[in-house]
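**Q** Need a 3D model of the following:
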Amino acid sequence: MTYTEIEITAELVRDLLHDQHPDLADRPVRLGARGWDNQLWRLGDDLAVRLPWATHSADALLRKEHTWLPVLAPRLPLPVPVPQRLGEPSERFPRPWIVTTWVPGSPADRTPATAAEAAGVLASFLTDLHQPAPDHAPVGNFGRGGPLADRAGQFAERLASAVELGLVHDPDAVRAVWEDAATAPAWTGPALWLHGDLHPANVLTADGTFCGVIDFGDLCAGDPACDLGACWVLLPEGSVDRFHRAYRPAPDAATLRRARGWAVLQALSCILIGEAGVHGRPGGKRTWGPPAHAALRRLVATAGH
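**A** All right, here's what the predicted structure looks like:
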């Protein structure tokens, strides 16, 4: 499946609902967003339909959300898109699709958090999410939640690409942050539930703080440092220490070192996607670049602290 193999329209969405969930088919349908893996269509005021359109992996990710988010959502302090219905592949659309609750807010890549209390809101969300996961919880895609050292090849590739494109001007400083993180002691606690992909387009804001978290396609279990690295990308200047003080249990020094490595990986990826449109995606997501550059500056400036 590529971007052009099937055209997703409001008429198609209505037809799919008529076929499989007719009680929802009379609601107004309008485009909400074209995301990384899925298109999101508003369904009335309180629901949304997500249909995979860009990657083969999106099918399994939707089914994973349908299985696990209803279990996790009740304990989370921020709204998340709770699955309501599952659509199965058909002649009209040969892939699964999902109906979820609609989460209002503006993506943080377009409207960044500016309020000091955003640090506590993010810490509260991750404290409640990061609970021990069952043995049959999903494994992270591309090593998310696993040993950071296993991502050394990906780090080297991303840094080299960013340097070649002129997007990173002090690679030695960035590499030093990574090497310190990759040599930190490994996580020895239980595998905890993780969002797995807390980049700014997946976190929503209102009135200067966070008001929702979306896209749990990379939901998995593992090392909490994978999620904790997001604080450098998401929070306003001067808020990272406040976040660490509010998160429970307080992260130890090794976890913070690993989190810095995850933050470097995420920042490099967002810079490449935002400014170069790499990884086979059509065009860049320009709003992803500024928070990622800011995160790299913060990480380099506080190296060793």
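**Q** C-alpha from now on. contacts and neighbour counts both.
**A** OK.
**Q** need the helices for the stretch 151-300 of the chain, in chain order.
**A** With helices called from DSSP state H, counting those that start in this stretch, the stretch 151-300 of the chain shows them at 152-164, 171-182, 225-228, 231-234, 240-246, 253-276, 289-301.
**Q** how about these, which one is nearest residue 46?
**A** Across the helices of the stretch 151-300 of the chain, residue 46 has its closest neighbour in helix 231-234 (26.1 Å, CA to CA).
**Q** neighbouring contacts of that closest one?
**A** Residues from elsewhere that reach helix 231-234, judged by CA atoms under 8 Å, 6 or more residues apart in numbering: 108, 112-113, 119, 122, 199-200, 240, 243, 263, 267, 291-292, 294-295, 298-299.
**Q** Verify the contact between residue 260 and residue 175 for me.
**A** No - Residue 260 lies out of contact with residue 175 (CA atoms under 8 Å); the separation is 11.5 Å.
**Q** which of the two has more neighbours?
**A** The neighbour count for residue 260 versus residue 175, taken as other CA atoms under 10 Å, is higher for residue 260 (29 against 17).
**Q** residues contacting the more buried one?
**A** By CA under 8 Å, 6+ apart, the contact list for residue 260 reads 177, 178, 181, 229, 299.
**Q** The nearest residue to the second one once chain neighbours are set aside: neighbour count?
**A** In space, not counting the residues next to it along the chain, residue 178 is nearest to residue 261; the distance is 5.0 Å by CA to CA, 6 or more residues apart in numbering. Number of residues near residue 261 (other CA under 10 Å) recorded here: 31.
**Q** which residues touch the spatially most central residue of the chain?
**A** The centroid of the chain falls nearest to residue 197 when counting by CA atoms, centre = their mean (2.6 Å). The contact partners of residue 197, taken as CA under 8 Å, 6+ apart, are 216, 218, 219, 227.
**Q** Please provide the structure for the following sequence as well, for comparison with the first:
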Amino acid sequence: MPAIDTTLVRRLVRAQFPRWASLPVVPLPSGGTVNAVFRLGDDLTVRLPLTASGAGDVAKEAQVLASLGCLPVAVPAVAGLGEPAQGYPWPWSVHRWLDGEPAVEGRPFAPEALAEFVLAVRSAKADAPPAYRGGPLTLLDRATRDAVEELRRTDEPFDASAALDVWTEALDAPTGPEGWVHGDLMPSNLLVHNGRLTAVLDWATAGIGDPACDLIPAWNLLTAATRPAFRDAVGADDAAWARSRGRALSMAVIQLPYYRGTNPVISANARYVLTQLGCRSARRASTGPRGSSGRAPNTSR
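**A** Next comes the predicted model:
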């Protein structure tokens, strides 16, 4: 496969969408691991999947967005669907540009707008497949406990005992009715303007699942000062709140050992989550072998 760069994007656009051939192509920085994203002129973006597993997201995202209908914030609008060509092996897409800056953990953010969005998605009535991460927490138990042990052996300031307490509480929490969830409300998928949510990206993870999936921004984005307003606005009971803590913890402990040397955006967010959950200890954990499985965890897009 050729390098995914501006030269490839120009060739693909020129061959398949000649009306946009004269537009400048600029790579966009991203902490994502599934798509390379480029700005095309002022009004468009090009998204090229980085892996075969991500290639199926192109069609799924379009289907999901068509099912959901109107939402209180902007969502991606497909302007064109590209085909494999120029040595690039997978489908790709062109979307309309969405204004806003990616959210950053710990910065000022209006929780009420986020809650309004979560509730709007949850109220959708259309049929949908299972959400990418929406299944029972028990399915994540072995991977989460293994990741806690792996992280404990690193030089990260990590409180494994506190992490396991969070995880056990989440596993013990009763489950409730499933519903529509976005499933990947990482800060990089949330666009903001003046601290207010304006758009939500990356819908390939959406579907039917545990509503606690979409409460994770309480821990990966919000602060202790704004978290209660978000919880009140979404009406999260104790069980859903505990499950959201567990889901946030699971993602963070799996992501951090794997990405801390390669993806500073994901690593920083994982550390923020662990801090918010009270799992970052004041002193460093015992140092030991850092080893990695060498397999990308199934947690970040």
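**Q** Ok, which of the helices of the stretch 151-300 of structure 1 comes nearest residue 36 of structure 1?
**A** Distance to residue 36 of structure 1, taken as CA to CA, is lowest for helix 253-276 among the helices of the stretch 151-300 of structure 1, at 10.6 Å.
**Q** corresponding residue for the residue nearest to the centre of structure 1 in structure 2?
**A** Structural alignment (TM-score structural alignment) places residue 197 of structure 1 against residue 184 in structure 2.
**Q** From residue 132 of structure 2, how far off is its match?
**A** Using CA to CA, to the nearest Å, residue 184 of structure 2 is found at 9 Å from residue 132 of structure 2.
**Q** Need the residues touching each of the two.
**A** Common neighbours of residue 184 of structure 2 and residue 132 (CA under 8 Å, 6+ apart) are 205, 206.
**Q** my read: residue 13 of structure 2 touches residue 22, true?
**A** No - here residue 13 of structure 2 does not reach residue 22: they are 9.3 Å apart, not a contact under CA under 8 Å.
**Q** And the two? Which one has more around it.
**A** A count of neighbours by other CA under 10 Å puts residue 13 above the other of residue 13 of structure 2 and residue 22, at 20 against 12.
**Q** Now the more buried one. Nearest residue, chain neighbours left out?
**A** Nearest to residue 13 of structure 2 is residue 21, by CA to CA, 6+ apart, at 5.9 Å.
**Q** just to revisit the earlier point, for the contacts of residue 260 of structure 1, which one is nearest residue 101 of structure 1?
**A** Once CA to CA is applied, the member of the contacts of residue 260 of structure 1 that ends up nearest residue 101 of structure 1 is residue 229, at 27.4 Å.
**Q** Counterpart of that closest one over in structure 2?
**A** Checking TM-score structural alignment: residue 229 of structure 1 goes with residue 216.
**Q** which ones are touching that match?
**A** 185, 244, 245, 247, 248.
**Q** one more time with 7 Å
**A** Neighbour list for residue 216 of structure 2: 244, 248 [criterion: CA atoms under 7 Å, 6 or more residues apart in numbering].
**Q** Equivalent analysis for residue 40 of structure 1, please.
**A** Contacts for residue 40 of structure 1 were tallied using CA under 7 Å, 6+ apart; they are 31, 32, 33, 34, 48, 49, 50, 51.
**Q** residue in structure 2 matching it?
**A** Checking TM-score structural alignment: residue 40 of structure 1 goes with residue 37.
**Q** Okay, the nearest residue to residue 168 of structure 1 once chain neighbours are set aside and residue 292 of structure 1: tell me how far apart.
**A** The shortest distance from residue 168 of structure 1 to any non-neighbouring residue, by CA to CA, 6+ apart, is to residue 162 (5.6 Å). Here the criterion is CA to CA. By it, residue 162 of structure 1 lies 12 Å from residue 292 of structure 1.
**Q** Looking at the two now, which is surrounded by more residues?
**A** Set residue 162 of structure 1 next to residue 292 and count neighbours by other CA under 10 Å: residue 292 wins out with 28 against 20.
**Q** Quickly note the distance from that one to residue 38 of structure 1.
**A** As judged by CA to CA, residue 292 of structure 1 and residue 38 of structure 1 stand 23 Å apart.
**Q** same question, residue 237 of structure 1
**A** 31 Å.
**Q** of the two, who's got more company?
**A** Remark: of residue 237 of structure 1 and residue 38, residue 38 carries more neighbours, 20 against 15, as counted by other CA under 10 Å.
**Q** okay but that one is in contact with residue 50, surely?
**A** Yes - taking contacts as CA atoms under 7 Å, residue 38 of structure 1 lies within contact range of residue 50: 6.1 Å.
**Q** residues in contact with residue 20 of structure 1?
**A** Contacts of residue 20 of structure 1 (CA under 7 Å, 6+ apart): residue 87.
**Q** Trace it over to structure 2, please.
**A** Checking TM-score structural alignment: residue 20 of structure 1 goes with residue 16.
**Q** same thing with residue 238 of structure 1?
**A** So, by TM-score structural alignment, residue 238 of structure 1 is matched to residue 225.
**Q** Count residues in the vicinity of its match, would you?
**A** Residue 225 of structure 2 has 7 neighbouring residues, counting by other CA under 10 Å.
**Q** now the closest residue to residue 206 of structure 2 other than its chain neighbours: how far from residue 123 of structure 2?
**A** With sequence-adjacent residues excluded and distances taken as CA to CA, 6+ apart, residue 206 of structure 2 is closest to residue 182, at 4.2 Å. Using CA to CA, residue 182 of structure 2 is found at 12 Å from residue 123 of structure 2.
**Q** do residue 13 of structure 2 as well
**A** Using CA to CA, one gets 38 Å for the distance from residue 13 of structure 2 to residue 123 of structure 2.
**Q** again, but for residue 25 of structure 2
**A** Distance, residue 25 of structure 2 to residue 123 of structure 2, by CA to CA: 38 Å.
**Q** So for these two, which sits in the more crowded spot?
**A** residue 25 (21 against 12).
**Q** give the contact list for whatever residue of structure 1 lines up with that one.
**A** Taking TM-score structural alignment, the alignment pairs residue 25 of structure 2 with residue 29 from structure 1. Contacts here follow CA under 7 Å, 6+ apart; on that basis residue 29 of structure 1 touches 10, 41, 42, 43, 44.
**Q** hmm, 6 Å instead?
**A** 10, 42, 43 (CA atoms under 6 Å, 6 or more residues apart in numbering).
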